[in-house]
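Asker: 3D model of this:
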Amino acid sequence: MKVDQKGHTITIKDTQGDFTSFLMKVTHQYKTFEKHNIIIDLLHHKDLTVDDVKLFLPLSKQHKKAKKSFIIVISELDYNAVPDKLTVVPSLLEAQDIIEMEEIERDLGF
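Answerer: Below is the predicted model:
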């Protein structure tokens, strides 16, 4: 697992290719990331399903309650099948753009 911090955003990338252990590590270490916006980088995973991505739903809900962004980046997925409560995008640039928009919305009180 590789963690990069840029300003108020943390990008967490799976470096081992084992999705289940990555999910467990992110869940167990969540307290260290909770004060930042989070980008989960799953670009190296080509065989994940929507059900796999849904496993991040509890973390996403908890993080959004704390008024922080939680974005999952995965390139090959049926985005229409993803629940509305999860933000899933195909690129890191798009994830950063969404975080900027959500920050502006929070600053404006939306």
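
Asker: Please count neighbours and contacts with C-alpha atoms only from this point.
Answerer: Noted.

Asker: ok, residues contacting the helix ranked longest in the chain?
Answerer: In terms of residue count, the longest helix belonging to the chain (DSSP state H) is helix 92-108. With contact meaning CA atoms under 8 Å, 6 or more residues apart in numbering, helix 92-108 is reached by 37, 39, 41, 67, 69, 71-73, 89.

Asker: I'd like the structure of this one too, to check against the first:
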Amino acid sequence: MIFTKEGSLIIVSQEEISIERFLQNLENEYAKLKNDNLVVDLLGFSKLTPYNVISFLEISRKHKKNEQSFVLVSDKVSYDDVPEEINLVPTLQEARDLIEMEEIERDLGL
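Answerer: Presented below is the predicted three-dimensional model:
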């Protein structure tokens, strides 16, 4: 796994691996990441389905309970095809922007 720290967030990416293995690796490393906002970069996966994205739902819920942001990045799946509680955006910049907005909301107590 590749971890890139940018201020208050960590971008997690992986090359040359199945989406199932990537999710398993993320769950194994989660204890080290639970206190940071997470951006999970899925742009490197050429074949991605809504089901693949939905498989991140449980870890997303766990992370949000810890009052941290969790955002998936993929341009292969539309956010209309996944549950509303999954943050899915098509670019890394939109992920950064979404986390910034969520941090402001948390600071304001919204």
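
Asker: TM-score, when you put one on top of the other?
Answerer: Laid over one another, the chains give 0.96 as their TM-score (TM-score structural alignment, normalised by the length of structure 1), with 110 aligned residues with a CA RMSD of 0.8 Å.

Asker: Just the buried residues out of the contacts of helix 92-108 of structure 1, in PyMOL syntax.
Answerer: The buried residues among these can be selected in PyMOL (16 or more other CA atoms under 10 Å) with this line:
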select buried, resi 37+39+41+69+71+72+73+89
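
Asker: Filter the contacts of helix 92-108 of structure 1 down to the ones in strands?
Answerer: Those of the contacts of helix 92-108 of structure 1 mapping onto strands are 37, 39, 41, 71-73, 89, per DSSP state E.

Asker: which residues touch the closest residue to residue 8 of structure 1 other than its chain neighbours?
Answerer: Once flanking residues are discounted, residue 8 of structure 1 sits nearest to residue 36: 5.3 Å by CA to CA, 6 or more residues apart in numbering. By CA under 8 Å, 6+ apart, the contact list for residue 36 of structure 1 reads 8-10, 68-69.

Asker: Aligned counterpart of residue 36 of structure 1 in structure 2, please.
Answerer: Matched to structure 2 by TM-score structural alignment, residue 36 of structure 1 sits across from residue 36.
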